[in-house]
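Engineer: structural data only, the sequence is not supplied:
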């Protein structure tokens, strides 16, 4: 997916050349990556970084684009607004940077979008699902996945019409992106006739769920909808088995990771999560990419 997006950005370089706009005189164009490269979400950030790095290597092996070698510039935004805006300004100020991929969280992307707009720099947001990103209609801004409203609508439809859930506990990590999706799901679930029996935001990194388990026993929902990181999601999935009632589990997009299944172990059997893109492990056409990614990163895609 990222490989295809890189083609779009670099294809823009060819178009710019045709229009007579100047390209860097050193024979280099840069692609920026902004992602969480430290802290709780670093694993997701490095997933993106390695994928873009692989695409850059493959293009350079073909001679680059229009004779220009591609270089990768990566910055850590901590998934936070202030850092997101700061890194966007750095990239906009670098005249060799052609475009940017990344900003996985809503706060980072929302803070960065005006900077890219002012600098007239193309950016493709990965992971950020805030509907405002495209509502602003900045011509430089592209959003890879669906927005919160659509994700919530389809998740609620699946919960009500496929899983036949009538009541739901909506739980989220305490990050702004996770809370935004959780609130959107609550509204969509209500429209589908589901009873939102419980709604809670959980502190990031929390591992003790005794009080939550008590409340789940009281509300007795058919389904838990969880919005947040795969680490907390897998931990929560394991702990909620102590409720004493079999409940379905539907995780948000950040649970769409092989690590969610590894951490969840046997408890992950029968759980569901939302994926904004096809799982490459289930695509025959992705075999070469999977092998190349593993060789570069030392881990599975």
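Structural biologist: Cool, the structure landed. Being a predicted model, the structure only gives us computed values, none of them experimental.
Engineer: going forward, measure contacts and count neighbours with C-alpha atoms only.
Structural biologist: OK.
Engineer: quick one, strands of the stretch 151-300 of the chain?
Structural biologist: Using DSSP state E, counting those that start in this stretch, the strands of the stretch 151-300 of the chain run over 167-173, 195-202, 223-227, 248-251, 272-273.
Engineer: just name the most buried of those.
Structural biologist: Across these, averaging neighbours per residue (mean count of other CA atoms under 10 Å) puts strand 223-227 on top, at a mean of 27.
Engineer: for that one, give me every contacting residue.
Structural biologist: By CA atoms under 8 Å, 6 or more residues apart in numbering, the residues outside strand 223-227 that reach it are 159, 165, 167-173, 178-179, 181-182, 233, 247-254.
Engineer: which residues in this protein form helices?
Structural biologist: Under the criterion DSSP state H, the chain contains helices at 2-18, 42-61, 81-93, 106-119, 132-135, 148-161, 176-191, 210-219, 230-239, 258-264, 287-297.
Engineer: got a markdown table for these, with distance to residue 200 and mean neighbour count too?
Structural biologist: As requested, these are exported to a markdown table (distance: least, CA to CA, whole Å; neighbours: other CA atoms under 10 Å):
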| stretch | distance to residue 200 | mean neighbour count |
| --- | --- | --- |
| helix 2-18 | 34 | 15 |
| helix 42-61 | 24 | 18 |
| helix 81-93 | 23 | 20 |
| helix 106-119 | 20 | 22 |
| helix 132-135 | 24 | 14 |
| helix 148-161 | 17 | 20 |
| helix 176-191 | 9 | 20 |
| helix 210-219 | 9 | 14 |
| helix 230-239 | 13 | 22 |
| helix 258-264 | 21 | 17 |
| helix 287-297 | 36 | 15 |
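Engineer: could the ones you listed be laid out in TSV, adding distance to residue 75?
Structural biologist: TSV is the format used below for the helices of the chain (distance: least, CA to CA, whole Å):
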stretch	distance to residue 75
helix 2-18	17
helix 42-61	10
helix 81-93	6
helix 106-119	12
helix 132-135	21
helix 148-161	25
helix 176-191	20
helix 210-219	37
helix 230-239	23
helix 258-264	24
helix 287-297	18
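Engineer: put this next to the first one:
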């Protein structure tokens, strides 16, 4: 071996030994800089959200958004869902059915989105349903969704009682309350008018509106409109003519109604699956950190919806190795979650099994007053 070869060999050995000695320092520097080896970065799965973040129903969207964000924050802090980090893609629908359908199509084209929370009203849920179904995206709505929607679409799930159950509960109350005279007249406009009419017919108490000029009558008046419709109807009612109780569906006592109708909303009895309790301190504290205010019943139900979806994603990953839209949809049906509002499981139509039903009365500007 000549001198040049011996010199090259020594240089190579010296360079290798230097790297070995420098390796701990290099790794320490990488860790201090926040760099990690590729295997330590968890894979990401996305969930979508369709809600109103602008416009008239903006408070609804943000109440739900903070609750969903809290659920994701807790899961990610605990290691994610079966080793996956979770990212939220929240899209604004302005509370408008056309926008809800558009946002559903936007979520559909992102392959990493495997499930959706929302939409947050009966009309937007019905509008978004076809696009979400075409994409095979399971969606969980923490609001009232029309019976025909959850029956038609296998990927639709609601954390709410059925239309039939809700309508019968409030009509039965109207039948027996003083002043209703055992009869119910349904105002035909609105997305919940058909369930109210069907319930009154089944129970044999439906009263048809007279063809001539109305005369003073003591029957219960049922309002099946959305918040804007109810807010328009209530102030226009002549209480010297309509002397009986006024009842409404799950959207009848929305804050929009109270703000627009004012004193005309007093005494309205409405039906819902929203629960009014003292929530656990951990949930209230976590929500306040994000929202700078306390959670309401809608936020608590949105938090439960997010956790049901997260559990379904985790179940799918553990069963199949990675999340897919089809796997998550199947997993929602198999998931049981004990949440803030009770135990959650779904029947074959995607409805919450044994969903609670509550009646409340608008009293002094408050939606959740006790019913006499």
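Structural biologist: In hand now; what should we look at? Everything quoted here is computed from the prediction, not taken from an experiment.
Engineer: returning to what we had before: out of the strands of the stretch 151-300 of the first structure, which gets nearest to residue 87 of the first structure?
Structural biologist: For these, distance to residue 87 of the first structure was read as CA to CA. The smallest value, 24.9 Å, belongs to strand 167-173.
Engineer: quick check: closest non-adjacent residue to residue 261 of the second structure.
Structural biologist: Once flanking residues are discounted, residue 261 of the second structure sits nearest to residue 231: 5.1 Å by CA to CA, 6 or more residues apart in numbering.
Engineer: ok, now how distant is the one you found from residue 262 of the second structure?
Structural biologist: Counting by CA to CA, to the nearest Å, the gap from residue 231 of the second structure to residue 262 of the second structure is 9 Å.
Engineer: likewise for residue 166 of the second structure?
Structural biologist: Separation of residue 166 of the second structure from residue 262 of the second structure (CA to CA) stands at 25 Å.
Engineer: aligned counterpart of residue 75 of the first structure in the second structure, please.
Structural biologist: Here residue 75 of the first structure is matched to residue 91 in the second structure, going by TM-score structural alignment.
Engineer: hmm, residue 101 and that match touching each other?
Structural biologist: No - using CA atoms under 8 Å, residue 91 of the second structure makes no contact with residue 101, being 11.2 Å away.
Engineer: dead centre of the first structure: give me the residue that sits there.
Structural biologist: The C-alpha lying nearest the average C-alpha coordinate of the first structure belongs to residue 127 (CA atoms, centre = their mean; 2.4 Å).
Engineer: show me what residue 248 of the second structure lines up with in the first structure.
Structural biologist: Here residue 248 of the second structure is matched to residue 251 in the first structure, going by TM-score structural alignment.
Engineer: OK, contacts around that match?
Structural biologist: Residue 251 of the first structure sits next to 225, 226, 227, 228, 233, 271, 272, 273, 274 when contact means CA under 8 Å, 6+ apart.
Engineer: switch the cut-off to 7 Å
Structural biologist: Listed by CA atoms under 7 Å, 6 or more residues apart in numbering, the contact set of residue 251 of the first structure reads 225, 226, 227, 272, 273, 274.
Engineer: as JSON lines, these with distance to residue 11 of the first structure would be great.
Structural biologist: Below are these laid out as JSON lines (distance: CA to CA, whole Å):
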{"residue": "225", "distance to residue 11 of the first structure": "40"}
{"residue": "226", "distance to residue 11 of the first structure": "38"}
{"residue": "227", "distance to residue 11 of the first structure": "35"}
{"residue": "272", "distance to residue 11 of the first structure": "37"}
{"residue": "273", "distance to residue 11 of the first structure": "34"}
{"residue": "274", "distance to residue 11 of the first structure": "31"}
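Engineer: what about the counterpart of residue 126 of the first structure in the second structure, how many neighbours?
Structural biologist: Using TM-score structural alignment, the equivalent of residue 126 of the first structure in the second structure is residue 142. Counted with other CA atoms under 10 Å, residues neighbouring residue 142 of the second structure total 27.
Engineer: isn't residue 142 of the second structure right up against residue 158?
Structural biologist: Yes - applying CA atoms under 7 Å, one finds residue 142 of the second structure in contact with residue 158, separated by 6.0 Å.
Engineer: residues in the first structure aligned with the lengthiest helix in the second structure?
Structural biologist: With secondary structure taken from DSSP H, the second structure has its longest helix at helix 3-32. Counting by TM-score structural alignment, helix 3-32 of the second structure lines up with no residues of the first structure.
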